[in-house]
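Participant: Structural data only, the sequence is not supplied:
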């Protein structure tokens, strides 16, 4: 019903109600001095299980609600309100299971927005508690608790009295609280479909029966009825001699007494909630074969509920250090300080195996020596993975939950592991004689605040820490503080969707685990025996009590780490050839540095470039003496590579130009290699041009000595322009046969060179590039641009004239 009421609240739109501004200067100063934090969030937060009222939701919560409402009207500056707030919070935790019938709320009347609401409900002093029945009318001002005690028990009894004062139709969400009779019990199973019926025998002034009835309100397959000691028929039939006492009644008249350590409300409620088949409303029923069924992604691991497992602790470290911390790529500021404190506490108090402790100490030493203002997670991960290969140091990878495993993959696990880890650390700090009682708790607080993935959980924990963490003044009180806050969280999460139905949230330790930890006050209220709780915690979380079942051996952990490092190194080595090929490809696209050849080498190179082309596999070589050209393969020699010519060719092999041995399947042009070849050919033509000039001067001198002849058309390639030119013929054809043969060979080689260049680069590119200088191309572009501008101007001029002529014709 509380959940239905919450949904109903969301249907109302938020409204802002302006409050009165008038306030005395004294009250204002007290408000500023005494409660600066209350101005931010009041005395209560959402983690206190108290509904915070405001002008936007007060009507939905108090008017026509299916649940009765208990509301505290307070002022955050009021000293009595501040002193009463812990009692009200304890009341909310105590009657949490009553929420379908009763809900607790609070409103800060010191807040300016809430002032009008408090005035409408006739609030004159603080704190004021009012009770609103279910289905209250809009004009209802509520029933005030007069002279209420600052005690949870008395407040609980007053709430029951107000519930029973309901005069209209009984709210369906509230169970029957009146005493039952033998006649009703005889036909109970005929009209109710439940598995267990609990009869609590008590006197008329006792509230235990009604309290237990409300405690079991959210559970199915069980019903609770109150039987007075004056109901002689049932008392005689069951042979009841003690009041209070609880009996389980079954169809056919069978009954048995409920076994509990102490005849009190808390023990009755706990025992009844653990009966077979009793589950929270909406939860699936429990099966006795659960522990033999694999209901998770991993095989179920049987475990002892009364022991701690090292596998849970190491799994928590793995997830914390490798998964949760990885969410922050860089640690700096408060996050870096929190990380250092967290690792320091682990290295100091974690009761791990030698390989794990060696690694934690290595990581802690590295962190403490880091003086920079920030640390990347990648650097932290290198140390965590032991990249430096420190001997006998490793943290197991993966999770293997045992005591923290849940019935489904989304239940328990890591949150359970975090609580267990910090319980162990607080106990270890107490056992080893730590100097600072807040060392472990502050590290946990900072870690949760900065790194814990569940942000609402982190906010709730921070609220608890702000409330009472500074009260811890000893190592033993630190152990008890963490235990009490863990129980508070269990109380808040009991019945939530995150609760594992197979492992319900209870006040731990249970009476079965530590019966001496539970006791009652003189008035019958439950009380924790802290003198027995502390020894139990010190024994339960002791390093000597931790079980090492389901763990991998240290040799297996080190072997896995070694294989991982070897695999990473092989992967890096495999990447190096790829990187080298990429680097060579990039270098090949750049013009190589030209070496400074000697004069003789330059002349030889120019001679070869003029006379014929060079190929990577085959090159033709001239024979001056024999007068015959013998083509034979001339691979690059070591001397040529050292001289520079071979170096250029070798480093051009990855490019398309260098791959001449492969057959060209498609007519595809590589623009980068094409540009490189274009400029290289241009350089060769310039060099050949200079050589031709020298040869022309030499021929001119020879012709002056010999008789001159007529000119005929020569087909030699002009090295400077690449065009066909006229060359002189010899006067006597038989004068020098060897020279003529040599000239013919030159012509053939020149034509072959030209054909090779045209075929490789594309004939159309050769036609465009041969015979035109840069000046010619520039003049063409300029003339084309000027002609375009002239045509455009003429077009605009005649278009304008035509428009003016048409306009004149249209005039009358």
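Facilitator: Here it is on my side, so go on. Fair warning: this is a prediction, and the values are worked out from it, not measured in the lab.

Participant: can we go C-alpha only for contacts and neighbour counts from here?
Facilitator: OK.

Participant: Does residue 198 fall in a helix, a strand, or a coil region?
Facilitator: At residue 198 the chain is in strand, as set by DSSP: H, G, I helix; E, B strand; the rest coil.

Participant: How many residues are close by residue 640?
Facilitator: 12 (other C-alpha atoms under 10 Å).

Participant: Now do the same contact list for it.
Facilitator: The contact partners of residue 640, by C-alpha atoms under 8 Å, 6 or more residues apart in numbering, come to 646, 647.

Participant: can we see that at 7 Å?
Facilitator: residue 646 (C-alpha atoms under 7 Å, 6 or more residues apart in numbering).

Participant: In the helix or strand that contains it, which residues are buried?
Facilitator: Secondary structure assigned from DSSP states H and E places residue 640 in helix 638-643. Residues residue 643 are the ones in helix 638-643 that count as buried (16 or more other C-alpha atoms under 10 Å).

Participant: What of stretch 196-204?
Facilitator: Those would be 196, 197, 198, 199, 200, 201, 202, 203, for stretch 196-204 by 16+ other C-alpha under 10 Å.

Participant: helices and strands around the helix or strand harbouring residue 532, which ones?
Facilitator: Per DSSP H and E: residue 532 is located in helix 530-540. Helix 530-540 sits against no helix or strand, with contacts defined as 3 or more C-alpha pairs under 7 Å, 6 or more residues apart in numbering; DSSP states H and E.

Participant: structure B:
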């Protein structure tokens, strides 16, 4: 009986194996295809990760408005592109990000704009510059911050002024008011806005468990000249430490005994050499000229020189002066004092700016002149009649509410962390107490705000002005004060 059952089981097993073999083979094929599919997905994801490298055309992710656009020559960063762009190390692994490009942005038009605004970058060098790791300056800002909005004008002008330096350094910005960038700004130890940090080329990302702050803090000077000098100094310091081969050669030119020594170490295909003679080693003019000419590295080599016998041989006594040498020629093709050239350009710029500034000042003054009752001194009028003058200055209620919310829910967490104790907790308590007691919740009635003070009104009529009966309470702001009080 046992044998019969065994034979029956054997026959069934044999039959089952014969019957299910095609399905087993098919399942095996599907399994291998699924594994290959997973590998493909992982590869694509890694490729996309490598592609998150921001450039001038990148549109950052987020919901908040930004202070810059693609034509400001400021690289806009977000939480995903920050590390790959700032901590760029191996340029061979970098692929320009096409995932977050604005579909309305025309790359060709942007390249044309770069060429038209940058007289120092040749076409041959342009493609090499784009795919190369550079040092980078990042402005951490908040879109609702008034100081940031005001500083953005200078930052845009600085980006265009230093566009010729893009092979060495680029300017970038990230909006810390956008929730998607909260972690990045928190990790960067941002304490105020606008906040500038200089990241050297090949900077390494800080370890999550490390207390080391990455990046060098820069001053947000209010003039282009001061910003340019500050950036030049940090670039010279970085060059002293790393001696990058593809950066301008900032070393001082050694004594030259013969004409051939002047061209020593310069590639034979370079036909032009520019030497800038300076009076002392503290001058930054020569370094800035080298950076301006860095886009022509395939055609021109520029060097700076101080206390050199070559200056005596050329009878150069005024500094800074530059000399242009052509390969094969024994004497310089051109010698000129650099400061005269810059002075002429500056005077021309000053004349143009003076007209525009005067025009803007007149327009601004004319728009507010009606509040002065014929007085030509707006400051004196506002000092005498503050109740009347303040009607010319008002701020959006929505902007105030938004700034308070971001300060409490974003900035406090970004600076103080998850657990706020000690002095930080006390400071937070005092801040919320101020909001609860003094957050603006009243406004002058719109009809009263539009009332004009004409020249027939005398000082007595103005001093008798009483706005108490025309006060309008703002419901949202009044409710906000109650909410602030509940926090305490």
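Facilitator: Received, thanks. What you see is a predicted model; the values in this text were computed from it and never measured.

Participant: What would you report as the TM-score here?
Facilitator: The TM-score (TM-score structural alignment, normalised by the length of the second structure) is 0.46; 248 aligned residues with a C-alpha RMSD of 3.2 Å.

Participant: out of the buried residues of stretch 196-204 of the first structure, who's nearest residue 556 of the first structure?
Facilitator: Checking those against residue 556 of the first structure by C-alpha to C-alpha gives residue 196 as the nearest, at 51.9 Å.

Participant: Give me the distance between that closest one and residue 185 of the first structure.
Facilitator: 12 Å (C-alpha to C-alpha, to the nearest Å).

Participant: check which helix or strand covers residue 726 of the first structure.
Facilitator: strand 724-728.

Participant: same thing with residue 223 of the first structure?
Facilitator: strand 222-228.

Participant: next one: residue 461 of the first structure
Facilitator: helix 455-468.

Participant: re the thing from before, return the list of helices and strands in contact with the strand holding residue 726 of the first structure.
Facilitator: Looks like strand 724-728 of the first structure contacts strand 711-717 (3+ C-alpha pairs under 7 Å, 6+ apart).

Participant: Just want the angle from the strand it packs on to strand 724-728.
Facilitator: 130 degrees (axes from the mean of the first three to the mean of the last three C-alpha atoms, to 10 degrees).

Participant: Check which residues of strand 711-717 of the first structure are buried.
Facilitator: 715, 716, 717.

Participant: picking up where we left off before, which helix or strand lies directly C-terminal to the strand holding residue 726 of the first structure?
Facilitator: helix 737-761.

Participant: got a list of contacts for whichever helix or strand comes after that following helix?
Facilitator: Downstream of helix 737-761 of the first structure, the next assigned helix or strand under DSSP H and E is helix 763-769. For helix 763-769 of the first structure, the external contacting residues (C-alpha under 7 Å, 6+ apart) are residue 758.

Participant: C-terminal to helix 763-769 of the first structure, what's the next element?
Facilitator: Next along from helix 763-769 of the first structure, by DSSP H and E: helix 774-810.

Participant: Now do that following helix: which elements does it pack against?
Facilitator: Using 3+ C-alpha pairs under 7 Å, 6+ apart, helix 774-810 of the first structure sits against no helix or strand.

Participant: where along the stretch 1-150 of the second structure do the strands fall?
Facilitator: In the stretch 1-150 of the second structure, the strands defined using DSSP state E, counting those that start in this stretch lie at 75-77, 135-141.

Participant: can you map out the strands along the stretch 51-200 of the first structure?
Facilitator: Counting by DSSP E, counting those that start in this stretch, the strands of the stretch 51-200 of the first structure are 51-52, 68-74, 102-108, 128-132, 143-144, 196-202.

Participant: likewise the stretch 451-600 of the first structure?
Facilitator: Using DSSP E, counting those that start in this stretch, strands in the stretch 451-600 of the first structure cover 518-520, 526-528.

Participant: Can you say which of those is nearest to residue 487 of the first structure?
Facilitator: strand 526-528 (11.6 Å).

Participant: just checking, what packs against that closest one?
Facilitator: Against strand 526-528 of the first structure (3+ C-alpha pairs under 7 Å, 6+ apart) you get strand 518-520.
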